[in-house]
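> next come a sequence and a model predicted from it.
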Amino acid sequence: MTNDTIALGDLAQEVRSKNAGPFWVTMELFMRDEASYALAADAAYVNEDVVAELYGVAADQVQLFRIPSLNVVKISYPRPISQGSLRDRDMHAGQHHVPLALVRVPAPAA
């Protein structure tokens, strides 16, 4: 970690995750302003390959939705383990957002 980068979660108003049915997870980055949104929406930092690496899913199954009018980036991907199954350690997918919130991006100019 260097001083010229910052975690997405530090730029966001909220980062959350939840079930999108028993077989999918959805996450949202609610960014504070247009400058923060521009970093979160930048395909150089948040893209299908990054999400695939973070969550151990195939990049071609990751869905990204950039919503500039709301300063929101929404991400959906298939759950590696279906909700409520024997090996499910997060029944509501409420903690899946943490790796995404820790993604480092360039710090905005002060």
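Arrived safely, thanks for sending.

> from here on, just use CA atoms for contacts and neighbour counts.
Fine.

> what sits against the residue lying closest to residue 102 once chain neighbours are set aside?
Nearest residue to residue 102, sequence neighbours excluded (C-alpha to C-alpha, 6 or more residues apart in numbering): residue 7, at 5.0 Å. Residues near residue 7 by C-alpha atoms under 8 Å, 6 or more residues apart in numbering: 101, 102, 103, 104, 105.

> got another one to weigh against that:
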Amino acid sequence: MPETTLADLAHEVRSKNAGPFWVTMEVFLRDEEGYRIAADESFLNERVVADLYRVDADSVQLFRIPSLNVVKISFPRPVSQGSLRDRDVHAGQHHVPLARLSVPGRAGGEAS
């Protein structure tokens, strides 16, 4: 059976430009159960994000918004927006590693 990913629990996982020096990602969960899993600090925390994006864990900011079933994550861009080494000016593809994050103990793909 395929493993369940964070994207399976969400309506949408997106990333966006948050100015020339920051990236913001948002995970809009389908329901309270999905939010409970995504907001669990043992599953999604600053260290996990730091490892996924190769940034310093102290620079990662996580915001858990239970009234909206949303987890928001911000961290500094690896290079400033529009610089010679910037490969994603709008930060539109940064969400992919987060969306593919496996949910431990769950299998079956699409969440109910």
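Perfect, thanks for sending it. Source: prediction; values computed, not measured.

> and the residue nearest to residue 102 of structure 1, how far from residue 107 of structure 1?
To residue 107 of structure 1, residue 7 of structure 1 is 8 Å away according to C-alpha to C-alpha, to the nearest Å.

> likewise for residue 90 of structure 1?
The value you get for residue 90 of structure 1 to residue 107 of structure 1, if C-alpha to C-alpha is used, is 31 Å.

> which one of the two is surrounded by more residues?
residue 107 (17 against 14; other C-alpha atoms under 10 Å).

> residue nearest the middle of structure 1, spatially speaking?
Centroid-nearest residue in structure 1, with C-alpha atoms, centre = their mean: residue 100, separated by 4.3 Å.

> check which helix or strand the residue of structure 1 positioned farthest from its centre maps to.
Largest separation from the mean C-alpha position in structure 1: residue 86, at 25.3 Å (C-alpha atoms, centre = their mean). Following DSSP states H and E, one finds residue 86 of structure 1 outside all helices and strands.

> and it, what pairs with it in structure 2?
Using TM-score structural alignment, the partner of residue 86 of structure 1 in structure 2 is residue 84.

> so residue 10 of structure 1 is in which element?
Using DSSP H and E, residue 10 of structure 1 falls within helix 8-11.

> matching residues in structure 2 for that helix?
Helix 8-11 of structure 1 maps onto residues 6-9 of structure 2, going by TM-score structural alignment.

> just to revisit the earlier point, mean shift between the helix holding residue 10 of structure 1 and structure 2?
Mean deviation of helix 8-11 of structure 1 relative to structure 2 after superposition (mean C-alpha distance after the TM-score superposition for structure 1): 0.7 Å.

> what helices or strands is that helix leaning on?
Here helix 8-11 of structure 1 touches helix 97-101, going by 3 or more C-alpha pairs under 8 Å, 6 or more residues apart in numbering; DSSP states H and E.
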